[in-house]
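> sequence first, predicted model second:
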Amino acid sequence: MLWVEQPVTTGFSVGTANATSEEDIAADFVAWFKNWQDIFGIQNYKIYVTGESYAGRYVPYISAAMLDQNDTTYYDLSGALVYDPCIGSFVYTQQEAVAVPFVLENNNMLNLNDSLVQELQSLHESCGYQEYVDTYFTFPPAGQQPPKYFNYSDPDDLSCDVFDIIDTAALVVNNCFDVYEVTSQCPLLWDVLSFPTQLVYTPAGADTYFDRTDVKLAIHAPLNVTWGECVGAPFVGGDSGPEQEGDNSADPIQHVLPQVIEATNRVLIGNGDYDMIIITNGTLLSIQNMTWNGQLGFQTQPSEPINITMPDLAWADVFAENGGAGVDGPQGTMGIQHYERGLMWAETFQSGHMQPQYQPRVAWRHIQWVLGRIDSL
């Protein structure tokens, strides 16, 4: 397994950012990847590309660029996996349009007051989100969705920014609220990567693990780089592009993601139900706007359960020490799966944005499927 810090300026990757599109990012990656294989002499391997969040854009574009090389010695792309991915118009479709229904379904955890919920419901209707979801969140899809992009410089769009209204209100109720995992509560836990929630946080006396000098020396990383899990601007296009991120490429659902599905018939898209930064139904709504292998969207609504029979391996000894032997048994139903025309959809219960962190047994099933070792989840 190869972990890559990219695009340029991410993590320990050195150089000057110059990308204005996903095509630029993908060209850099495939050139680097070929050089890397030559250096270590590991050609002729099957390649599976995986990622999470904004990698919902990187993974399809990089995978498509590999296919375009037409060279299986270096780029034998055999499948791909993206978790909670930005595959469509992610601000409008995967956040704003589905944010209020998410609140209504999960307000027992968010605890937003009744007057705010009523205001949000009113905005959901007056801003056109309700009509959009009612029209296009159907199986099979009602038709191609019109282009919808959220413009933060437009006062009308800003007045309909229900997502940020919800996020701010949730932080008032729960100061440790996390859009990546909405069940999080105080205290604000630390993580060794210093990004435990939506807040970057390093407690007094602690260090970010990969920014420690001894760690840099051990892995031969550049000592003059200050490591961080994320960087703010890997693109140099300013606020250009459909999502005002400096990324001028089309949404992956428009071309490259269908290309990868059709070439491999082994692509998994998954979403965690406790994730609010990329909402499950928003990702499904994006899939319903994608044409692949001859049809638009899923023809049937996902409903098949994911039944996890694997016992817990991480905490079995702890349970036993506390008189709880047997509690570490199979989990049972932990999600919903659906497969059509080369694409596997996986909704994961009780999981935030980082699915392998929150539900490792479910993620293990996902990777088994992507590798072709099982036929269903």
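Perfect, thanks for sending it. On a predicted model such as this, the values are computed, not experimentally measured, just so you know.

> all contacts plus neighbour counts: C-alpha atoms, from now on.
Will do.

> which parts of the chain are strands?
46-52, 76-83, 267-272, 291-292, 295-296, 304-308, 332-340, 343-348 (DSSP state E).

> could you say which of the ones you listed is packed most deeply?
Scoring these by mean neighbour count under mean count of other CA atoms under 10 Å gives strand 267-272 as the most buried, with a mean of 27.

> who does it touch, helix- and strand-wise?
Contacts defined by 3 or more CA pairs under 8 Å, 6 or more residues apart in numbering; DSSP states H and E place strand 267-272 against strand 76-83, helix 280-287, strand 343-348, helix 360-370.

> hmm, try it at 7 Å
strand 76-83, strand 343-348 (3 or more CA pairs under 7 Å, 6 or more residues apart in numbering; DSSP states H and E).

> would TSV of those with distance to residue 220 be doable?
Shown next, in TSV, are the helices and strands packed on strand 267-272 (distance: least, CA to CA, whole Å):
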stretch	distance to residue 220
strand 76-83	29
strand 343-348	37
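
> the structure to be compared is supplied as follows:
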Amino acid sequence: MLPMLAILGLLLLSRSTLAAPASFLDAELLSFPFFSWFSPAPSTFSELEPAVLQLSAFCNPAASDFHVNSSALPLVDFKLQDSYAGLLPITADDGEERKLFFWYWPTSAPEGSKYLTIWLNGGPGCSSLMGFLQENGPLMFLPGMDKPQPNPEGWTTASDMLFIDQPIGTGFSTGPPSVKNEEDIADQFYGFLRQFYDVFPELLAKPLIFSGESYAGYYIPFIADRINLTDAQILELEARRAQCGYDALLAQLTYPPSGPLTLPNGNTDYTPSECDLTDLFKQWCREANPCFREERITDTCPRLDDPLDTYFNRTDVQTLLHLAPTAWSECAPHSIYQTGADETTRYAEVLLPGLLAALPGGVTLWHGLLDGLLLAEGDRLTVQNLTWGGAQGFREAPSRALWEGGERRGTWHQERGLTYVEVERAGHMVPQDQPAVALRVLKYVMGLEGL
């Protein structure tokens, strides 16, 4: 261990991205502040109990498996914020034995915190619970104390905190050690983060801060560099997006629209190969996440078996449906068009103005925001470029909250017979991901209830 690293604390601020589930953050070096490795014991601690807030539920039911009643910790005789702790594997492979221990503490700040801060101790091989219980956690248990006491200067008063025992072989982490260098440690840490965000996806929205001391001065730059591998890809997509005119197109998405939208590439319905960014985006997503699905971009490994083909190819099912034995597939393996391609010369959108005038119930469109096959921005651009009912586009941006089961599930807007709904936590197949919302929209179309 280098002596200088005994007092080196390295902070890295990372911003969240929406590019892909595996590209959940993009590290940016902020500063190299210095922290004392061994904090001197304060003479007294405040007897004021820390604020205790009610935790928001996470959408993944697996999160409840890690819930901790922090106030029930032995020797603790004051109230604490509830937390989440346990072991998560470093890969999504079945039977993965290598698991890192984590302890996640939501902030106790009354106003909440937009940040998630990770704390790592050094060693190598020292548990981050050292920092939790004797440095910056919500309670202190220092030499000479007979029981833990509240820590009024704990970092949970300002930020969500995530204490992690890493690498494998450290603290409560389990499994056979298998790293040879810092690159291996960074790869395993990155794998753990992917599993962590799969259980707690709401935390993806929080910019990530790395902090640590001593040998963590080695760990953190390599971990940040591993995460930062996606940065060059994101920058390339952003640069090509601007060069191909997509930024200029998105800039025309205003409410109300200022006029007909001008398409890229000379206002022609043509996309040169160098501007076909969809395939490149999907390729990079699959390199980062082998189980990436464009229909729902948050999917991770393991990929679950789909029972449809097996079920509808059962002879007893086909007999009951009055069918002779036949091969059924979810989607046709061949083109359904005689010439192999759809030769329609008009887009379906051009039919909407006439339909809106003719249909008494109007038209309702919806879009799942986790859909990577079709993008919600495309829907918004299409609506804003349509003219119906004597005006072009929506006068106001969709902003009305869609509530279901006491939770906000999306945003919607209606003008002149056209309703547009964006559904949160739903991919390409909205009824599969948000069945209650889908049923609600159907009843709205039927005139049985409002949104």
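All right, it came through fine. Please read these numbers as outputs of a predicted model, since none were measured by experiment.

> residue 109 of structure 1: which of the strands of structure 1 is closest?
Residue 109 of structure 1 lies closest to strand 267-272 among the strands of structure 1, at 15.5 Å (CA to CA).

> ok, now which ones touch residue 30 of structure 2?
Shown in contact with residue 30 of structure 2 (CA atoms under 7 Å, 6 or more residues apart in numbering): 11-13.

> which element is it on?
Assigned by DSSP states H and E, residue 30 of structure 2 falls within strand 25-31.

> what's downstream of that strand, the next helix or strand?
Next helix or strand after strand 25-31 of structure 2 toward the C-terminus (DSSP H and E): strand 67-68.

> equivalent range in structure 1 for the following helix or strand past that next one?
Sequence-wise, the next helix or strand downstream of strand 67-68 of structure 2 (DSSP H and E) is strand 83-89. Using TM-score structural alignment, strand 83-89 of structure 2 lines up with nothing in structure 1.

> following strand 83-89 of structure 2, which helix or strand comes up?
Moving toward the C-terminus from strand 83-89 of structure 2, the next helix or strand (DSSP H and E) is strand 99-105.

> next, the angle from that next one to strand 83-89.
Interaxial angle, strand 99-105 of structure 2 versus strand 83-89 (axes from the mean of the first three to the mean of the last three CA atoms, to 10 degrees): 160 degrees.

> structure 1: matching residues for strand 99-105 of structure 2?
Following TM-score structural alignment, strand 99-105 of structure 2 has no partner segment in structure 1.

> same check, this time on stretch 421-440 of structure 2
The aligned range for stretch 421-440 of structure 2 is 346-365, by TM-score structural alignment.

> now do the contacts for the aligned partner of residue 365 of structure 2 in structure 1.
When structure 1 is aligned by TM-score structural alignment, residue 365 of structure 2 is paired with residue 269. Residue 269 of structure 1 is in contact with 81-83, 344-346, counting by CA under 7 Å, 6+ apart.

> of those, which stay in contact in structure 2?
Shared with structure 2 under both residues aligned by TM-score structural alignment, their matches' CA atoms under 7 Å, the contacts from the contacts of residue 269 of structure 1 are 344-346.
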